[in-house]
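# Here is a sequence together with a model predicted from it:
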Amino acid sequence: MDFAAFRLTDDERLQLLAVQSECTVGWLNSDGSPVSAFLTYVFQRDAFWVTSFRDRPRVACLVADPRSTVAVSSAGKPLPHGRMISARTLAVVHDDVSTAEWFYPRFCTMAGLDPAVLARQDRVIIELRPQAWNSFDGQRMLRR
């Protein structure tokens, strides 16, 4: 079966990225095993942006090997059921003031958090820059 007909359009992908707020981020741990976590994200500047405590193992792993993945689904959102996207990404860990100044206000507004609380925590911001996309629309497949 040719699944190309079931991919999301660019507009549908951007709509899903704008509406959803949670993703699954995957990376390789220090022994090379794949691991993942559910994280809240902001999609801005053509990349996924998440935050993490600086001392989390994922931060050191992504610095050592930036290869990563991000997956997002339409679950729980007012979009057609069965839409998903995944991206093969490269991670960049940021701890500079200029990134924090634009990221934390957007992140906190979207996540319903107090920026002052995050500002007191020892955090970094992780940019996950897509290198390749994959998508699927289950409803489109069912209509065929």
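Yep, it's here. Numbers count the residues shown, from 1 in each chain.
# drop to CA atoms for contacts and neighbour counts, all remaining ones
Will do.
# Can you give the contact residues for the host helix or strand of T89?
Here T89 sits within strand 83-94, counting by DSSP states H and E. With contacts defined as CA atoms under 8 Å, 6 or more residues apart in numbering, strand 83-94 is touched by 8, 13, 59, 62-63, 66-74, 124-139.
# Now list the buried members of the residues you listed.
Buried residues within those, counting neighbours by 16 or more other CA atoms under 10 Å: 8, 13, 59, 62, 66-74, 124-130, 135-138.
# Just those residues: which are in helices?
Using DSSP state H, the members of those that fall in helices are R13, V59, L62, G138.
# then this one, side by side with the first:
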Amino acid sequence: MGRIGIDDLEALQTLKLDLSEQDELFVAQTECTFVFSNAEGWPSGVIMSFVRADGAFWLTAVEGRAHVKALAGEPRVTLVVTNAGTGSPGRQMLAVRGVATVHRDRATLEWFLPKFTSRMQPADPAAFARLLDSPKRLVIEVRPVAIAVSHDSRKMPGNGRGGAAT
């Protein structure tokens, strides 16, 4: 076995994000891949925007979407967050396993919308909130139970793609 990131990419288990690095990623990124089991039992995923609060991930959808329907039968999900598009150096990823709860009550939506729209559309959060505040709008809370896997290419010598060691 050679040097990780220079001679091979086999043993990457030591290249994990620590807690502070996970938090940095969650602050930098606003999107995740929301992975769920569809009605036929197949793993499925959709890209969704999220905010974090009270130790959970909070997302929104509309009643009737496949991922919302699936949560009624199987609330276990995985959220995959990467640094793609953030401008952060290297390649980071984190897969968070969690249990989803669907909130259909007005109080949760009223708490959620200002937090969500301020993060997603800081130039005009009120306009975005008006757009999202629709009759079938709901909020999905995902409470993490485990980190399935994480990776941080900044922790490997070279650039992780066979570049020179630094």
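That came through fine. On a predicted model such as this, the values are computed, not experimentally measured, just so you know.
# what helices or strands is the longest helix seen in the first structure leaning on?
Selection of the longest helix in the first structure by residue count, based on DSSP H, yields helix 97-111. Under the contact definition 3 or more CA pairs under 8 Å, 6 or more residues apart in numbering; DSSP states H and E, helix 97-111 of the first structure sits against strand 42-44, helix 115-119.
# What range does the last one cover in the second structure?
In the comparison with the second structure, helix 115-119 of the first structure aligns to the range 129-133 (TM-score structural alignment).
# So the aligned partner of L15 of the second structure in the first structure versus R144 of the first structure, what's the distance?
Aligning on TM-score structural alignment places L15 of the second structure opposite F6 in the first structure. Applying CA to CA, to the nearest Å, the value for F6 of the first structure to R144 of the first structure is 9 Å.
# So the aligned residue in the first structure for P89 of the second structure, which state does it fall into?
Superposed on the first structure with TM-score structural alignment, P89 of the second structure falls opposite P80. Of the three states, P80 of the first structure takes coil under DSSP: H, G, I helix; E, B strand; the rest coil.
# Then L39 of the first structure?
Three-state assignment for L39 of the first structure (three-state DSSP): strand.
# Take the buried ones among the contacts of strand 83-94 of the first structure and keep only those in strands.
Under the assignment DSSP state E, those contribute 67-73, 124-130, 135-137 to strands.
# Contact partners for R143 of the second structure?
Contact analysis of R143 of the second structure by CA under 8 Å, 6+ apart lists G55, A56, F57, G98, V99, A100.
# aligned partner of it in the first structure?
Aligned partner of R143 of the second structure by TM-score structural alignment: R129.
# now its match: how far from A47 of the first structure?
Distance from R129 of the first structure to A47 of the first structure, by CA to CA: 5 Å.
# How about the most centrally placed residue in the first structure, nearest residue that isn't a chain neighbour?
In the first structure, the C-alpha nearest the mean C-alpha coordinate belongs to F48, at 4.4 Å (CA atoms, centre = their mean). Once flanking residues are discounted, F48 of the first structure sits nearest to L128: 5.0 Å by CA to CA, 6 or more residues apart in numbering.
# From P78 of the first structure, how far off is the one you found?
Counting by CA to CA, the gap from L128 of the first structure to P78 of the first structure is 25 Å.
# Tell me the counterpart of F36 of the second structure in the first structure.
Per TM-score structural alignment, F36 of the second structure is aligned with W27.
# What strand or helix carries its match?
Taking DSSP H and E as the criterion, W27 of the first structure maps to strand 22-28.
# The most far-flung residue of the first structure relative to its centre and T9 of the first structure, how far apart?
Ranked by distance from the centre of the first structure (CA atoms, centre = their mean), the top residue is R144, with 30.1 Å. R144 of the first structure sits 17 Å away from T9 of the first structure, going by CA to CA.
# list the contacts for S98 of the first structure?
By CA under 8 Å, 6+ apart, S98 of the first structure has no neighbours at all.
# which position in the second structure aligns with it?
For S98 of the first structure, the residue aligned by TM-score structural alignment is A107.
# again with T51 of the first structure
Match for T51 of the first structure (TM-score structural alignment): T60.
# Now do the same contact list for the closest residue to its match other than its chain neighbours.
Setting aside the residues directly before and after it, T60 of the second structure is nearest to V139 in space (CA to CA, 6+ apart), at 4.5 Å. Counting by CA under 8 Å, 6+ apart, V139 of the second structure touches W58, L59, T60, A61, V102, H103, R104, T108, L109, F112.
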